[in-house]
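Trainee: Have a look at this prediction, sequence included:
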Amino acid sequence: RATGKNALLKAVIKEMLRLHLAGPLLVPYLSIAECDIEGYTIPSGTRVFVNAWALSRDPSFW
């Protein structure tokens, strides 16, 4: 278990990885059924890309 300086170092590394992602988009997903997200209808068979960069900077998640 991390304590003291090790805990701080671990927290700093996690924060750096959150802010500086290896890639801005996650692996694309294929919707298997029609669904509604935030008022938008996503048809079945649509390829969906998740913007990880935007999620990592959204204060409502962090």
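Mentor: Everything's here; your move. Numbering: from 1, shown residues only.

Trainee: Please make it C-alpha for all contacts and neighbour counts, starting now.
Mentor: Fine.

Trainee: wait, doesn't residue 41 sit right on residue 35?
Mentor: Yes. Using Cα atoms under 8 Å, residue 41 is in contact with residue 35, at 5.8 Å.

Trainee: for comparison:
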Amino acid sequence: MHTITLIRMRLDPSTKTYVARKIAEGKTSRDAQRCHKRVICRQIFKILERADRNRLSNVEELAQAA
């Protein structure tokens, strides 16, 4: 997570604006990184959740076909 955060803070324009907004709110750079790590965790969780749902629907389709 730390590496993803650092790279996105360096290269991704939307992440740069997010971090700048958090710093403008009075947070330190480290606090802004922590907030961004939470955002990344939520994004990854949603991706994994979707993949799990797709896998379950594929299993149900296979069971119905059999």
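Mentor: Noted; the coordinates are in hand. Treat the numbers as computed from the prediction; the structure is a model and nothing was measured.

Trainee: TM value for the aligned chains?
Mentor: Here the superposed chains carry a TM-score of 0.32, computed using TM-score structural alignment, normalised by the length of the first structure; 25 aligned residues with a Cα RMSD of 2.4 Å.

Trainee: related to what we said a few turns ago, and for residue 41 and residue 35 of the first structure, which residues touch both?
Mentor: Counting by Cα atoms under 8 Å, 6 or more residues apart in numbering, residue 41 of the first structure and residue 35 have no common neighbour.

Trainee: So in the first structure, which helix runs the longest?
Mentor: Using DSSP state H, we find that the single longest helix of the first structure is helix 5-19.

Trainee: by contact count, what packs against that helix?
Mentor: If contacts are counted by 3 or more Cα pairs under 8 Å, 6 or more residues apart in numbering; DSSP states H and E, helix 5-19 of the first structure sits against helix 52-56.

Trainee: What's the local residue count around residue 19 of the first structure?
Mentor: Close neighbours of residue 19 of the first structure, defined as other Cα atoms under 10 Å, add up to 14.

Trainee: okay but it is in contact with residue 56, surely?
Mentor: Yes. Here residue 19 of the first structure reaches residue 56: they are 6.4 Å apart, a contact under Cα under 8 Å.

Trainee: Need the overlap of contacts for these two.
Mentor: Residues touching both residue 19 of the first structure and residue 56 (Cα under 8 Å, 6+ apart): there are none.

Trainee: Can you list the residue ranges for helices in the second structure?
Mentor: All helices of the second structure, identified by DSSP H, fall at 2-11, 13-24, 29-65.

Trainee: Export those to JSON lines and append columns for mean neighbour count.
Mentor: What follows is these, written out as JSON lines (neighbours: other Cα atoms under 10 Å):
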{"stretch": "helix 2-11", "mean neighbour count": "13"}
{"stretch": "helix 13-24", "mean neighbour count": "15"}
{"stretch": "helix 29-65", "mean neighbour count": "13"}
